[in-house]
Structures are given as structure tokens and as C-alpha cells.
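> predicted model, plus sequence, below.
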Amino acid sequence: MRLLHTSDWHLGRSLHREDLLPAQAAFLDHLVETARAEQVDAVLVAGDVHDRAIPSLGAVELFDRALQRLARLSVPTVLISGNHDSARRLGIAARLIERSGVHLRTDVARCDEPVLLEDAHGTVAVYGVPYLEPALTAAELGAERVGHAAVLGAAMARIRADLATRPGSTRSVVLAHAFVVGGEASDSERDISVGGVPSVPASVFDGIDYTALGHLHGCQTLGERLRYSGSPLAYSFSEADHRKTMWLVDLGPGGEIDARRIDCPAPRRLRRLRGTLAELLADESLAGHREDWLEVTLTDAARPERAMEQLRARFPHTLQLAFDPQGRLDDGPVGYAARTRGLGDAEIALGFVRHVRGSAPDPVEEALLREATEAVGAAAGGED
């Protein structure tokens, strides 16, 4: 049986205010075409379909169109809710739309209710475990403790109990949205540490023929049968070096796994540049980055004026600007009171500029500051 494993679409998300809906639409076109061209038997979406609990209208429309197109191809689709989704909103009318081959698993109570798929070698039972918030699901699942490992372990115990009632030849697939030990995070996943240790051991999925994971945005293989597809687009500059893909998984008659990566379309490359403003504006070797989305870190000792404006004149798609001054003047660990003891108003003002900017005021600025502090002092003396 051929499965297409994807996750973490985050429909409606932007990248530093850059609208990503067109890029997400292009990805969904690619997903549907891949399902057709590769003749997949099912599409697995391991959570975080939307970026927000109440998604934008544009995000909902994208989602709706993608499901309609997959249904027209007669490709069953199994989806679970992630920690970004509203499980109840995503799961509205779930039982009704199952008739079209779209199986939404957002209800904890249905985690041991498999979608049964058939191929020439028999039955594949596909179980969807939605994201489990420990404090909200521990009691319902009968978990011994309130924690991520405990609630997911309890859900998997229910799944194994159901599998035990089925013929021994039944192959098993699980979709789960979790942080599994050994996975590598990026900056764009939402923290799920509320409720204790956020990670769960990989052993919780032992005995399952294939586990399609979601939550972490980098494509990763934690074991032959345990994989993250990662997000189809980069959602932070920490993902600049990621290769964004989906997994095309062939599940053999005895549970054998043959998996390969299918590249996702990228609207632009993400790159990180570092240097002084003058270096970045003059370096001819950087000409190829003109069409990239950029995160730029300036190392000038003093902040250049109109830095973003100048950068965007050469690199129009600069999205983020940071400063890490090299060789700047430093006041050291001495406290404010000690630095200003015995100084006059002008010296304190000059010292403040030096401390904040990392360089001393130039002669014109110093003259203006002294004139201003003297004028304020004279005015205050007149009032007395």
C-alpha cells in the first residue's frame, strides 16, 4: 500500500508578515498532483492543518479545495488535529464527510477507531491520534499521570487492544502529533511543555508498522518505521537549511517499509547573511541572494542609519534585521550608579548615547547635547 505522509501545513501562517497563502496553495496543488501521479492509496496528514484555532477564511478555503480534489481522485485522506488546530472546529461534520473518503480524527474517543484500507495483500488499519493536551485528556484516556508520555501511552494501549481483535495479517499505521525523543526542533514550533516534560519516548509506538509523525518542522527519520514529514514550507529562518519534503511510503505485505522523499515547491530560498552594512552592500558574491528571503545580522560597531532601507534597495526581500555589534565600546559590568557618580548632566547624557549606540557621539552631537543640558540647567535655575 502506498501512503503519502505530510504534516504541519499551518495554513494561514505568514513569515515575518510575508503572506504565504499563495505558497501554501502551490504546495497543495503539488500534493494533489503527487497523489495522482504516484497513484497513492491514502494521504496521511499528521496535524497542524491550520496555524490558528480560528483560521482565516483564505486558509479554510484552501483546505476545502484540497480535500475536494483528493476526494475526486478517490484517494482516502486521514487527518488528525495538531496543537495549533481547534480539534472541535476541525472535526465538525467529521462523520458526515467520511462518506467522501476524508477521515478526520480530532476526537480522543475515536483514537482506537481505525480507518480500514484494503489492498491486494489485505487490510491496513490506520489510527489517528490527535494532539493530546495532558490536562484535558488524561482522565478520559485513563492515564496514570498527567503528562505527554502518559496520555499518549494510554492512547496507544487502546490502539493495541483494538489491533489484538483483528486478524494477525492486519498491518498497522498510526498518525500522531507529538515531540518524540530524538527529534530535532526548530524555532517555529509552539512550545508544548505545559503539562510536564514535552517529549515522549519512541518506544511508545513499538509494534506499529508505520508511524506518521507531525509537530516538528524538519523532515526526520527516528527509525525505519517512525518518521516526521516536517512542514512543507519554512516558517522561520532556523529552517533555512531544511529540505522540505513529504514521505512516499510503500507498506509491503508483511509490513516492510520502503520510503522516499518527495520535494515540496519552495517560493523562495531562505538565507542568513551577516556582516557590516558596507560589506553586504558591496560584496558581489552576494548578488545571487537578491530574490531570497533574508535574515540579516549587521555587525557594525554603531547602528547605521536607514539600514533596512539600504538593504532592501539591494535585497528587496529582506524580512528580518538584527544587530550584533563587533568591537563596540563596552561599559563593562559596572552598575549605573557607579558609572554616573560625580558626573554632570552633559556627561551623563553623553555616556547614555555611548552605552546604547556602542560608539561615542561625534563632535556635532556632543556640542548639541552639551548645549541642550546647559539650557535645561539654566531654565531650572531660573525657576528656583
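Right, received. Where do you want to start? The structure displayed is predicted, hence computed values, not measured ones. Residues are numbered from 1 along each chain as shown.

> make it CA atoms for all contacts and neighbour counts henceforth
OK.

> now do the buried residues in the helix or strand where residue 149 lies.
Using DSSP states H and E, residue 149 sits in helix 148-164. Using 16 or more other Cα atoms under 10 Å as the test for burial, helix 148-164 gives 148-160, 163.

> next SSE after that helix?
Using DSSP H and E, the helix or strand that follows helix 148-164 in sequence is strand 171-177.

> so how far is the next helix or strand after that following strand off the chain centroid?
Downstream of strand 171-177, the next assigned helix or strand under DSSP H and E is strand 179-180. Distance of strand 179-180 from the chain centroid (Cα atoms, centre = their mean, to the nearest Å) equals 14 Å.

> then this one, side by side with the first:
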Amino acid sequence: MVIMRILHTGDFHAGRQLRGMDRTPEIRAALSEILSIARDSKADAVLVSGDVFDTVNPSAYAEDVVYEFYLGLREAGIPSVTIAGNHDSSERLRSIRGLLKQVGAHMVTHVTPNLQDLVYPVQARDGTLLQVLAFPFLSERKLVKLADIAEGNVSQWRQKYQEGMNFFLRRMASYLRPDAVNMLMMHLTFDGSLPSGSERSFTFDITNSYTVSARMLPEALQYVALGHIHKPQQVSELPPAYYAGSIIQLDFGEAGEQKYVNLIEAEPGRPIKFQQIPLQSGKRLKTVRVKLDQIEQMDSLNAFDGLLRVIVELPAGMGTAGLKERVAKVLPSALAIEIEASQQDLKSRTAGRSNLSDVELFEQYYLERHGALPAEVKEAFLEASRWTLEGEEP
């Protein structure tokens, strides 16, 4: 029997903006690189584990980049299965899944009562069958009712979420086949996973209470393809479960991380062979901390060919007027310049903010970072606040 080769990637975040800079050209280069790897490795299928886009309303350029990738897979004769992530608009992706299916790109956007809709068989060139259980992002609000949250504590919410996920996984296990390569694809936070710090939390609780455990995974699975966490990592040995991670360093929380795609070699009923293939695309990101009296000594950093973030450590009682301009004069290539106040100043500011409303706190934050708060940004903040309180999508 010929061994199947499956490429696992995800977290493209096409349309990503970093401090006003569009990262989509770099994402396009990374997708082109992944397409070449798929061709060269003679991949039988590509699994994309969510967050194809960075926002629910991506730019036309971001859409062009993503659909160009799927067309490239079609030209190479490589089918793909993609799940919607928490950054994606499930409805938007569902609206074009019929078209994408015509080029061999299967898009799974919603969890439906008929779990058969989440099972995608993919046939290899030699006829070997790959059975993909494709489970798109499912908001915890769908599993944990707001009434339960109002009455319970965090541990109870987590238990309800895990019970719901465990139910779906047990039901989906019935679709596994002994004569096929069996894989599961999900977009969520796994127990023990280590975030890069640039992921947007999709939980009510910033400690990521809503997680899935390896104990829930069907033993017959040969590989679990995970998305959402941007740091590439293995989170389970049996069955083997991996985050492929993002395809470029998306934010300064990912500075210094090597990015990969995962290549899995598999045949029915046998352990897989796993390989990480490093990606070369995308600008390197770097954060530099500097004291006030060291600013003029940083000009050597202008030789850095990536994206630079400079944090200036400010002594107590020092003002910030003209400080960013001073750094920019020495380092015109710096993408981000931030001022870090002393602990003494922070305590003083905290005391002065105790009676401020959420919107007043946001206005003060925005003023310190960017200047006066535009009316449209304030309205977006108010809308997001209403969304959070009401538990409904905008």
C-alpha cells in the first residue's frame, strides 16, 4: 500500500495589519511557499485548520491571496479541507463553499446536528482513503448558555464546555474507518498548549478556561490537526496532536519564532511519520528595550531587515513629550515605538483611574498610545462592549 502524504497548515490571517502595516504581501509569499512544498512533497491532501482570514470582513486583496492559494492547489491536483476559525466569518465562507468545492477545496464552516456533514473523505492518487473529521470553531456561547454563566462559577462553565465537546467527539468517532487514514481537525485551545501571546482569546475568561483534553480524543485517530495557537507545538502523543502554528510572525508576541508546515505520512492502521518543514517567508520581528540615556546608541539597529518594536523605559517623573520623535530620528525604520512608565508612575495612574468608566479608560489608553480618540473608533469600542455584555455577535 502506498503511503499517503498530508500537509497540515493554518492560521493564515490574510489581511492582518500590524501597527498600520498590511502583512498580506508576506502572507501571500508564505502561501506560495507552502504551495511549492505541497507540490514537491507530492501531497495527497492539504488540511487548513482555520483562521484563513484575520477579520470577518477581509479586504479584496486578502481574499485574492487566499483564493489564489486554493487555485494553485487545484492546478497541482491536490484536494484540501479547511475549517472556519474564530477570526473567520463562518457565513461568509459558507457563501462561497460551493464555488471552492469546484476546485477541490472543501470548506467546513458550521457544526450541524447531522455530524455526517463534518466527515470529509479524500482519496489519494493510489485509492487510499483519508477520512477527515473536520470540526470548525464552535463558540463556547453555543455550548454554554449565558444563563448558566450568570448562575455558576468558572469551573462549572468549563465543565459544561468540555462535556459538550466530549459529546461531539464521541459521536464523530463512529465515523472512523479501519480501512482509512483517520484524522481530526479542530480550531480551539488544547490543554497544556503554549500561546505566542498574539492570539485573540475567544473565551469569556482570559485564562482560557475553555479547553479540550487529550482524554477526549478517540484512540483510533492517527493525527489531530489543530489551529488557533500560533506557536508550533505538539500537545498530545496518543493520538499525536499538533498545532502547525501561524505561517509568518504575525505580531511581536511571535518575534523569533520559526514557522513551519507539518508533513504527515500515513497509512491505515499504522503510526504516522511526522516532519516539520520550516518556512522562510515573512519579515522577522524583534522587540528591543532601551533606557532613556541609551536612545542615541541604537543606530546600529537600522541594519535589521525585519520589523522593529522599541520600548523605552522611562524613569519616574519623566515626561513623554517629544520622546517618540527622538527615537524615530535615531531609528526611522522602527515600526512601533512605545513608552513604558516606571512602577511609581503606573501606581499613580492606576489610583487616578479608579472611578473612570470603561469608555473613559479606553479613551485615556488611546490618548497615551495614539493621540486623540476618533469618533468611529469610540463607536466601535462601544459596539464591542455591547456585544460582550449581550453575548451576541455583531
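Everything's here; your move. Nothing here was measured: the structure is a model prediction, and the numbers come from that model.

> got a TM-score for the two of them?
Here the TM-score for the pair of chains, by TM-score structural alignment, normalised by the length of structure 1, is 0.77; 329 aligned residues with a Cα RMSD of 3.1 Å.

> I'd like the buried residues of helix 148-164 of structure 1 as JSON lines, with distance to residue 227 of structure 1 appended.
Shown next, in JSON lines, are the buried residues of helix 148-164 of structure 1 (distance: Cα to Cα, whole Å):
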{"residue": "148", "distance to residue 227 of structure 1": "19"}
{"residue": "149", "distance to residue 227 of structure 1": "18"}
{"residue": "150", "distance to residue 227 of structure 1": "21"}
{"residue": "151", "distance to residue 227 of structure 1": "20"}
{"residue": "152", "distance to residue 227 of structure 1": "17"}
{"residue": "153", "distance to residue 227 of structure 1": "18"}
{"residue": "154", "distance to residue 227 of structure 1": "21"}
{"residue": "155", "distance to residue 227 of structure 1": "19"}
{"residue": "156", "distance to residue 227 of structure 1": "17"}
{"residue": "157", "distance to residue 227 of structure 1": "20"}
{"residue": "158", "distance to residue 227 of structure 1": "22"}
{"residue": "159", "distance to residue 227 of structure 1": "19"}
{"residue": "160", "distance to residue 227 of structure 1": "20"}
{"residue": "163", "distance to residue 227 of structure 1": "21"}
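
> if we take the residues you listed, which one ends up nearest to residue 352 of structure 1?
residue 148 (48.4 Å; Cα to Cα).

> and that closest one, how far from residue 74 of structure 1?
As for residue 148 of structure 1, its distance to residue 74 of structure 1 is 35 Å (criterion: Cα to Cα, to the nearest Å).

> before we move on, the earlier item: now do the helix holding residue 149 of structure 1 against strand 171-177, angle only.
160 degrees (axes from the mean of the first three to the mean of the last three Cα atoms, to 10 degrees).

> returning to what we had before: hmm, which two among the buried residues of helix 148-164 of structure 1 are most spread apart?
Farthest pair in the buried residues of helix 148-164 of structure 1 (Cα to Cα) is 148 and 163. Separation: 22.5 Å.

> where do the strands of the stretch 251-394 of structure 2 begin and end?
With DSSP state E, counting those that start in this stretch, the ranges of strands along the stretch 251-394 of structure 2 come out as 260-266, 273-278, 285-291, 307-313, 334-340.

> figure out which of the ones you listed is closest to residue 65 of structure 2.
Of all those, strand 260-266 comes closest under Cα to Cα, at 18.1 Å.

> what does the closest one correspond to over in structure 1?
Strand 260-266 of structure 2 corresponds to residues 245-251 of structure 1 when matched by TM-score structural alignment.

> check the fit of that stretch onto structure 2 and give the mean distance.
For stretch 245-251 of structure 1, the mean deviation from structure 2 after alignment is 1.2 Å (mean Cα distance after the TM-score superposition for structure 1).

> residues of that stretch that come out buried?
Across stretch 245-251 of structure 1, burial judged by 16+ other Cα under 10 Å covers 245-251.

> among these, which pair sits farthest apart?
245 and 251 (18.7 Å).

> before we move on, back to that, looking at the buried residues of stretch 245-251 of structure 1, which is nearest residue 381 of structure 1?
Set against residue 381 of structure 1, the nearest of the buried residues of stretch 245-251 of structure 1 by Cα to Cα is residue 245 (70.9 Å).
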